[in-house]
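Structural data only, the sequence is not supplied:
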């Protein structure tokens, strides 16, 4: 699977830490930024794959799990540090679940929103991965 964890530069200070994301920190140019918050612990988000969009997910506060599927492999990753992001390339099915109380998920995206580039049906996603 081509998804990977990316360490975000952290500057430690007795007054509080600072995390920095600059143009060379991630493998794409940021076109959109959004965040999820107040997600109930029993809810899940995502449930789609993108044809064009690359994403970086960061747990700014709290924690949540990301389940990813590339058509052959399914993995689960816990995000719980604001200086570690999860890079998700195109063509990966993702679901986010088990949100802790007060969690905030920041998403940096390589594209502007376009509903046409989402695959929201898992069976169609699986079919798109067949040779």
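Alright, I've got the coordinates. All of these numbers come straight from a predicted model, not from anything done at the bench.

contacts, neighbours, all on C-alpha from now
Noted.

so where do the helices sit in the protein?
Here the chain has its helices, by DSSP state H, at 122-128.

Pick out the residue nearest the middle of it.
Nearest residue to the geometric centre of the chain (Cα atoms, centre = their mean): residue 57, 3.1 Å.

I'd like the distance between that one and residue 42.
Per Cα to Cα, to the nearest Å, residue 57 is found 20 Å from residue 42.

which ones are touching the closest residue to residue 70 other than its chain neighbours?
Leaving out its chain neighbours, the residue that sits closest to residue 70 by Cα to Cα, 6 or more residues apart in numbering is residue 92, at 4.8 Å. Residue 92 makes contacts with 49-50, 68-71, as judged by Cα atoms under 8 Å, 6 or more residues apart in numbering.

and the two most separated of those?
Between any two of those, the greatest separation by Cα to Cα is 13.2 Å, found for 50 and 71.

residue contacts, the nearest residue to residue 69 once chain neighbours are set aside?
Computed as Cα to Cα, 6+ apart, the closest residue to residue 69 that is not its neighbour in sequence is residue 93, at 5.0 Å. The contact partners of residue 93, taken as Cα under 8 Å, 6+ apart, are 47-50, 68-70, 122, 125.

And here is the other one:
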């Protein structure tokens, strides 16, 4: 079973020049092929997102603009990671509960997912997550 130690902050290659920065995510940047991309934006002050875990899917979260906190729970420990750079992303492996909160004004969260949407892959109740981790 995965733990918070399996979650990784990954630096995304950045190309700098006088016209601005460019970051590229290619096959070797993250350990999975991205099959779905979505993004969160216009998040009202005080709102929370996430509040679930995936049974098999992995995700890579990037703060394209602004900042937010990612609360990670593996059933035994809790870890908080602040994302605030567009050239760094958080790899969340399967079996980790995640909650996103403390969004700054104008925050944009880009998510690359290893799988297409599959409701059966979601664990949406924390008590069910605990049962999943203790099986």
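Looks like it came in fine. Small disclaimer: the values here were computed from a predicted structure and weren't measured.

Out of the contacts of residue 93 of structure 1, flag the one nearest to residue 24 of structure 1.
Nearest to residue 24 of structure 1, judged by Cα to Cα, of those is residue 50 at 22.6 Å.

Kindly provide the distance from the aligned partner of residue 130 of structure 1 in structure 2 to residue 116 of structure 2.
When structure 2 is aligned by TM-score structural alignment, residue 130 of structure 1 is paired with residue 134. According to Cα to Cα, residue 134 of structure 2 and residue 116 of structure 2 sit 26 Å apart.

can you count the residues close to the aligned residue in structure 2 for residue 31 of structure 1?
Matched by TM-score structural alignment, residue 31 of structure 1 corresponds to residue 35 in structure 2. Neighbourhood size, residue 35 of structure 2 [other Cα atoms under 10 Å]: 11.

Strands along structure 1, start to end?
4-7, 9-11, 18-20, 32-37, 45-50, 55-61, 64-69, 74-79, 84-88, 93-97, 104-109, 118-119 (DSSP state E).

mean per-residue distance, the first one to structure 2?
Taking mean Cα distance after the TM-score superposition for structure 1, the mean distance separating strand 4-7 of structure 1 from the aligned residues in structure 2 is 0.3 Å.

tell me, that strand lands on which residues of structure 2?
Aligned by TM-score structural alignment, strand 4-7 of structure 1 falls on residues 8-11 of structure 2.

Name the residues that touch the matching stretch?
Residues outside stretch 8-11 of structure 2 that contact it (Cα under 8 Å, 6+ apart) are 29-30, 87-92.

hmm, back to that, which among the contacts of residue 92 of structure 1 end up buried?
Neighbour counting by 16 or more other Cα atoms under 10 Å classes 49-50, 68-71 among the contacts of residue 92 of structure 1 as buried.

could I get those residues as TSV with distance to residue 3 of structure 1?
TSV is the format used below for these (distance: Cα to Cα, whole Å):
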residue	distance to residue 3 of structure 1
49	13
50	13
68	8
69	10
70	9
71	13
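
And those, which is closest to residue 102 of structure 1?
Comparing these against residue 102 of structure 1 with Cα to Cα places residue 68 closest, at 23.0 Å.

Show the contacting residues for whatever residue of structure 2 lines up with the closest one.
Using TM-score structural alignment as the criterion, the counterpart of residue 68 of structure 1 in structure 2 is residue 72. By Cα under 8 Å, 6+ apart, residue 72 of structure 2 lies in contact with 4, 78-81, 96-99.

cool, residue 84 of structure 2 as well?
By Cα under 8 Å, 6+ apart, the neighbours of residue 84 of structure 2 are 63-68.

circling back to that earlier point, tell me the residue in structure 2 aligned with the residue nearest to residue 69 of structure 1.
Residue 93 of structure 1 maps onto residue 97 in structure 2, with residues paired by TM-score structural alignment.
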